[in-house]
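S.K.: here is a sequence with its predicted model. Questions after.
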Amino acid sequence: MKRRSIVILVLILIAVLLLVLPLADKTSGSERVIIDNTLHEIVHPSCFDQSELTNYIDEVSYSRATEELGYTVEDACSTQYLQEGKESVISKIFN
């Protein structure tokens, strides 16, 4: 009985750590963004109206824009929505 309770306690501890440790990306790689191919810039769709883009725009995934094309986020509005780094799974659920 003691061994079983220790195993259950360890499993609960692992589950809590998986929820609390920063494992998930703040911005999903599959999130759709707008890119300006002339300026090599990434813009979040919510910031489209206030950004000054050229007519050579396209819509791609965030991971393709950053990794494959090498574009960057320049404006302050898009920086709020498209953050780099990791966050915990529990905070990802509640945001």
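M.R.: Received it, and whenever you're ready, just let me know what you need.

S.K.: rest of the way, CA atoms for contacts and neighbours
M.R.: Will do.

S.K.: any idea how far the residue positioned nearest the centre of the chain is from residue 77?
M.R.: The residue lying closest to the centre of the chain (Cα atoms, centre = their mean) is residue 27, at 0.8 Å. Going from residue 27 to residue 77 by Cα to Cα, to the nearest Å gives 14 Å.

S.K.: repeat that for residue 90.
M.R.: Taken as Cα to Cα, the span from residue 90 to residue 77 is 25 Å.

S.K.: for comparison:
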Amino acid sequence: MKRKDKKIVITLLSVVAILIIGGMFVPISVSAPSDTRTIIDHTTQTYAAPSCFDEAEMTNFLQETTFGHAKSLDYDAESSCSTDFYTQSDVPIFFAMLQLFGLGEQQWSEEDRL
């Protein structure tokens, strides 16, 4: 390998290492997958997590659907319980990317999905 090629390889490896290390410390918020079970109230135009339903103040015009559908309707979370359920805070970027590719653990289990 030529000296110039070695410098390029070392520079690229250094950049990748810095991105990986930085990604382990920079936190972001991650939303639930779009196929996560959700209960929507068409009257109040809100959604609730199934685990928050007993405390939710919802009418009888309900539908069980997905989180993606509720967001596409531009409905709001019924309470902070639902907001907390559908958002995972302070996840390092590196681990969020692993979750995106199905390699990392998420707070939402298969039972939470439709």
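M.R.: Looks like it arrived, so ask away. Given the structure is predicted, the values throughout are model-derived calculations rather than measurements.

S.K.: contacting residues for residue 75 of structure 2?
M.R.: Counting by Cα atoms under 8 Å, 6 or more residues apart in numbering, residue 75 of structure 2 makes contact with 45, 46, 47.

S.K.: translate the last one into the numbering of structure 1.
M.R.: When you say that, I think you mean residue 47 of structure 2. Under the alignment (TM-score structural alignment), residue 47 of structure 2 maps onto residue 42 of structure 1.

S.K.: how far does the helix or strand hosting its match sit from its chain's centre?
M.R.: Following DSSP states H and E, one finds residue 42 of structure 1 within strand 41-43. Centre-to-centre, strand 41-43 of structure 1 and its host chain are 15 Å apart (Cα atoms, centre = their mean, to the nearest Å).

S.K.: show residues contacting that strand.
M.R.: Against strand 41-43 of structure 1 from outside (Cα under 8 Å, 6+ apart): 33, 34, 35, 36, 51, 65, 71, 72, 73, 74, 75, 78.

S.K.: select from those residues the one having the most neighbours.
M.R.: Within the contacts of strand 41-43 of structure 1, most neighbours by other Cα atoms under 10 Å means residue 35, with 27 neighbours.

S.K.: so what's the residue count around the residue nearest to it when sequence neighbours are not counted?
M.R.: Sequence neighbours aside, residue 42 is the residue nearest to residue 35 of structure 1 in space, at 4.6 Å (criterion: Cα to Cα, 6 or more residues apart in numbering). Using other Cα under 10 Å, residue 42 of structure 1 has 28 neighbouring residues.

S.K.: which residues of structure 2 fall in helices?
M.R.: In structure 2, the helices defined using DSSP state H lie at 3-23, 67-72, 80-85, 93-100.

S.K.: show me what counts as buried in the last one.
M.R.: In terms of neighbour count (16 or more other Cα atoms under 10 Å), helix 93-100 of structure 2 has its buried residues at 93, 94, 95, 96.

S.K.: for the third one, same thing?
M.R.: Of all the residues in helix 80-85 of structure 2, those buried under the rule 16+ other Cα under 10 Å are 81, 82, 83, 85.

S.K.: please apply the same query to the longest one.
M.R.: Burial within helix 3-23 of structure 2, assessed by neighbour count using 16+ other Cα under 10 Å, is assigned to residue 23.
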